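Enquirer: mind folding the following:
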Amino acid sequence: MNKSILIVEDEFVVADDLQLTLEREGYSVTGIATSVREAREMVKRKKPGLVLLDIYLRGPVSGIEYANELRESGIAFVYLSANSSKQILEAAKATEPYGFLVKPYRERDLIVTLDIAFYRHEHSKDVRSQVEVHTNISKKEIKNNTPLEGIVGSSPSLLTMLDLASIVAPQDTSVLILGESGTGKEKFADYIHQKSPRHHQSFIKINCTTLPPTLIESELFGHEKGAFTGAMEKKIGKFELADKGTIFLDEIGEMPLSLQVKLLRVLQEKEIERIGGKQTIKVDVRIIAATNRILECEIAEGRFRLDLYYRLNVFPITLPPLRERREDILPLAMSFAEKFSKKFNKPFEGISDHMIAELQNYDWPGNIRELENVIEQSMILHDAGARLNFRKPFSQSNLLKNLKDQNVTQSAGLAENKMSTNVPVNESTLEENERNYILQILKKTNGRIRGAGGAAEILKIPPTTLHSKMKKLGITRTHQ
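Expert: The predicted model follows:
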């Protein structure tokens, strides 16, 4: 492996300090460039294995623009930046870097980032070099995927992600699935497991938002009898149960930092320890993680470990929101309608033209999950002998407006039939009802949002979603 490094940095003091640090750690520094023009010449002459790349440089070309050239040339690069704004992070992320360091950074973070960058670069090349050998799913097969796989649609963006999933499935590398809530991350995780050599073994799912920090370690790694108060017997954790199989860690961005360290050990050492245990237990588990958060922002704010991020992010798959694959809305709606027709034993004669127009013109902030919820409600209220349409008590336009206002999903737990009887449904808007309902729950939990018995758990939504709803509805600490 070529572990030589080119530094592209226009601040002399920073560049000189970087060179001293890297050479002390055993790396070969091929040179220092202060502009993209100089970097191009040095890359051509000295062919470094990795480029440390500042974003703002001398000259008309930025580091982010140059990163696209490096990617096309197959050269790994790690960003150095004093700016960690969301806009910069998103622009940098689009170039698929192998790391991102925010100035000022610790020397330890630099070395860890480089170690992981070289690891990812080599591993990604190994995975992609075997595309022809291991990709057994053709475009035709993907378009005609079976209901068992649960992935419906034929839009280019969806097929691209399915291609990536089929490429990585036969490998044993970890996978990070990114995307907004409701885009089908769990379905893709299941798809990858089913297309992998581990498909005949366990597929264990765990949502990191549903367990309080005090219980999640025991849930993941297990505990011995008497390890803590209430531990009346030995418990086998999810990782042991998933041995030889796959574990899916949904909402990985919610995992406490203390647990992130232990998860990193599983990735690196392939071993765990039960709480209260005195010996290590070897486990052979493939990890697929998912999140709707921008993990680079979480890292910059100290809530997510940099080293864990790059161990998980060896092969990222970003699922498109439903508004970016509108041609899939009707096939999805038809699939859900057929499912709920059978569930509720109601005839299904198709979807009305007016309803199709409404569905395709809506932006679906809750994505596929929200669409499923709309179709289920419509089927419940559906009259026999007609094509599926929106029915009272909601008009077509009001239903979608209310859904947009509330971002209603099945998991939200805020449906009208779950509201407290003392909420005046007929005397205020649905938004006011939702606000009142959330305030009632917060009052019961004394303002506690996270953890066991917290408001998010009672409402059956992630804490981050509840925070967003509270902000939108104007609920502050003073109301609690």
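Enquirer: hey, let's count contacts and neighbours off CA atoms from now on
Expert: Noted.
Enquirer: spatially central, which residue of the protein would that be?
Expert: residue 291 (2.3 Å; CA atoms, centre = their mean).
Enquirer: what's the burial count for residue 387?
Expert: Neighbour count of residue 387, defined by other CA atoms under 10 Å: 15.
Enquirer: hang on, I meant residue 301
Expert: Residue 301 has 10 neighbours, counted by other CA under 10 Å.
Enquirer: from residue 469, how far out is it?
Expert: 22 Å (CA to CA, to the nearest Å).
Enquirer: you'd agree residue 439 is in a helix?
Expert: Yes. Applying DSSP: H, G, I helix; E, B strand; the rest coil, one finds residue 439 inside a helix.
Enquirer: rewinding a little: if I look at the closest residue to the residue nearest to the centre of the chain other than its chain neighbours, how far off is residue 178?
Expert: Nearest non-adjacent residue to residue 291, counting by CA to CA, 6 or more residues apart in numbering: residue 251, 4.5 Å away. Using CA to CA, residue 251 is found at 10 Å from residue 178.
Enquirer: let's compare: structure for the following, please.
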Amino acid sequence: MKILIVEDEFIVANDLRLMLEKAGYTVVGIASGVVQARKLIESKQPDWILIDIILKGALTGIDLARELLTQHIPFLFISANTNQEILEAAKTTNPYGFLVKPFREKDLLVMLDIAFFRHEMETKQQQQAVLQDTGMVGRSAAFANVLDHISKVAHSNTSVLITGESGTGKERVAAAIHRASARSHQPMVTVNCAALPLSLVESELFGYERGAFTGANQQRIGKFEQANGGTVFLDEIGELPLEAQVKLLRVLQQREVERLGGQAIIPIDVRIITATNRNLEKEVAEGRFRLDLYYRLNVFPIEVPPLRERKDDIEPLAYYFLEKFGKTVNRISPAVLRQMKEYPWPGNIRELEHLIERQVLLAEGQEITSIDLRAQPDITPVASSEAIKTMEEMEKEHIIRALKASQGKVSGAGGAAAALGIAAQTLFAKMKKFGIKQTYQ
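Expert: Coordinates of the predicted model:
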């Protein structure tokens, strides 16, 4: 536990330091005023701060406490001043404790224990609320590991790379990180890299000035500027072309953008979260993804496990979606739950969500008593004389079959996107990539 002491009386501050270090805490510094405290907070990143109210300089400990509230850094007051007006002002900052000088070592340690416990309980409640708001549900050990990673990285500005199969809930993980962060009051802007043509990368991400190119009739603010102070979530980052990767890397390194057709350099303060269902290390090895960009993005990786490795989460997730779509349907029979736990879920949580929505429409009473699970594909050895198709060829054929089955409908209920277990926007991007026309009526 790293603690910063903000106290302008050196003897008092040093006594505090000795007490804390004796009890096993790490004191990262002593500040005599708010300005010095700000510098130490930025450089040392303390877990907790002990603040005297009356400090050297124009700013008080209460002024610092208000800043700490916005930064989500917990603190306690230690002060000799018991003036009622000052105490009331201090209360408005919601400190985790208030210790009046002089005090005994025992009083300090007991107050710290109580403060740590309160903070831990509040943090757990806040995280639970954040996760419920973003639709993240589960009780498995694999899911708990994801939550642990979210809680550890949320309050930093570290770049996060979320990996996992399609439909595992990577965007929800990104949303949970943003909402649990100090940037939660600022926007989170999502960019689907798979749906971003190379010709539009710069204009979409960085914006343009009026007259920058034919058709640029007015100024446009890019995604990075829109997210200033908040978070940029680059979904399907593995789909970004190499040329666009170079431009993105430059922005991440310099923390500034320049609109197309403009001359002004615009500083940006954004947190980067990316997600992919590709193996980026393999993409790097095969020359399709830049190694330097990979290192920039993969500072804190979070792997979201597939649903087949989260069997304990199938039932709570199914009931979560049942509550979302159910209306009069409110139960799932034990036989159906057993079926679902034995199914491999190639489309993961997204497939489960679509399935529950479909079964609610088909149910005749208050309980889902049967379920239509797709049969697992038959995987048999390929004869040596038989030509093996590339993954892209197989993916293209699979998309065409889905479009034919849905009579050309891409999005919405009964559409090809739902059948394939992917977002409609992603399917449109893949259709464009493979040159597939929407004519399967």
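Enquirer: fetch the TM-score of the aligned pair.
Expert: TM-score of the superposed chains, computed with TM-score structural alignment, normalised by the length of structure 2, equals 0.60; 292 aligned residues with a CA RMSD of 3.5 Å.
Enquirer: from residue 130 of structure 1, how far off is the residue lying closest to residue 101 of structure 1 once chain neighbours are set aside?
Expert: Spatially, and ignoring its direct neighbours in sequence, residue 101 of structure 1 is nearest to residue 80 (5.0 Å; CA to CA, 6+ apart). According to CA to CA, residue 80 of structure 1 and residue 130 of structure 1 sit 32 Å apart.
Enquirer: which one's more surrounded, those two?
Expert: With neighbours defined as other CA under 10 Å, residue 80 of structure 1 and residue 130 compare such that residue 80 has more, 24 against 14.
Enquirer: doesn't that one fall inside a strand?
Expert: Yes. Counting by three-state DSSP, residue 80 of structure 1 is part of a strand.
Enquirer: who are the neighbours in contact with the aligned partner of the residue nearest to the centre of structure 1 in structure 2?
Expert: Under the alignment (TM-score structural alignment), residue 291 of structure 1 maps onto residue 276 of structure 2. Applying CA atoms under 8 Å, 6 or more residues apart in numbering to residue 276 of structure 2 gives the contacts 161-164, 235-238.
Enquirer: and residue 331 of structure 1, what's its match in structure 2?
Expert: Aligned partner of residue 331 of structure 1 by TM-score structural alignment: residue 316.
Enquirer: thinking that match is in contact with residue 135, fair?
Expert: No. Residue 316 of structure 2 lies out of contact with residue 135 (CA atoms under 8 Å); the separation is 11.4 Å.
Enquirer: what is the neighbour count of the residue nearest to residue 291 of structure 1?
Expert: Neighbour tally, residue 251 of structure 1, other CA under 10 Å: 22.
Enquirer: try the one 10 residues further on
Expert: Residue 261 of structure 1 is flanked by 13 other residues according to other CA under 10 Å.
Enquirer: name the helix or strand for it, please.
Expert: Using DSSP states H and E, residue 261 of structure 1 sits within helix 257-269.
Enquirer: list the contacts for the residue nearest to residue 291 of structure 1?
Expert: Counting by CA under 8 Å, 6+ apart, residue 251 of structure 1 makes contact with 207-209, 289-292.
Enquirer: make TSV out of these and add secondary structure and distance to residue 88 of structure 1.
Expert: Formatted as TSV, the contacts of residue 251 of structure 1 follow (DSSP: H, G, I helix; E, B strand; the rest coil; distance: CA to CA, whole Å):
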residue	secondary structure	distance to residue 88 of structure 1
207	strand	30
208	coil	28
209	coil	28
289	strand	24
290	strand	22
291	strand	20
292	coil	18
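Enquirer: and the residues you listed, which are buried?
Expert: 207-209, 289-292 (16 or more other CA atoms under 10 Å).
Enquirer: pipe these into a markdown table and attach distance to residue 348 of structure 1 per row.
Expert: Listed next are those as a markdown table, based on distance: CA to CA, whole Å:
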| residue | distance to residue 348 of structure 1 |
| --- | --- |
| 207 | 34 |
| 208 | 38 |
| 209 | 37 |
| 289 | 37 |
| 290 | 35 |
| 291 | 35 |
| 292 | 34 |
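Enquirer: trace residue 162 of structure 2 over to structure 1, please.
Expert: Matched to structure 1 by TM-score structural alignment, residue 162 of structure 2 sits across from residue 177.
Enquirer: need the three-state assignment for its match.
Expert: strand.
Enquirer: isn't it up against residue 287?
Expert: No. Judged on CA under 8 Å, residue 177 of structure 1 makes no contact with residue 287 at a distance of 11.0 Å.
Enquirer: residue 183 of structure 2 should be in a helix, yeah?
Expert: No. Secondary structure of residue 183 of structure 2 (three-state DSSP): coil, not part of a helix.
Enquirer: how about it, what's its match in structure 1?
Expert: Aligning on TM-score structural alignment places residue 183 of structure 2 opposite residue 198 in structure 1.
Enquirer: for that match, give me its contacts.
Expert: 244-246.
Enquirer: thanks a lot, catch you later.
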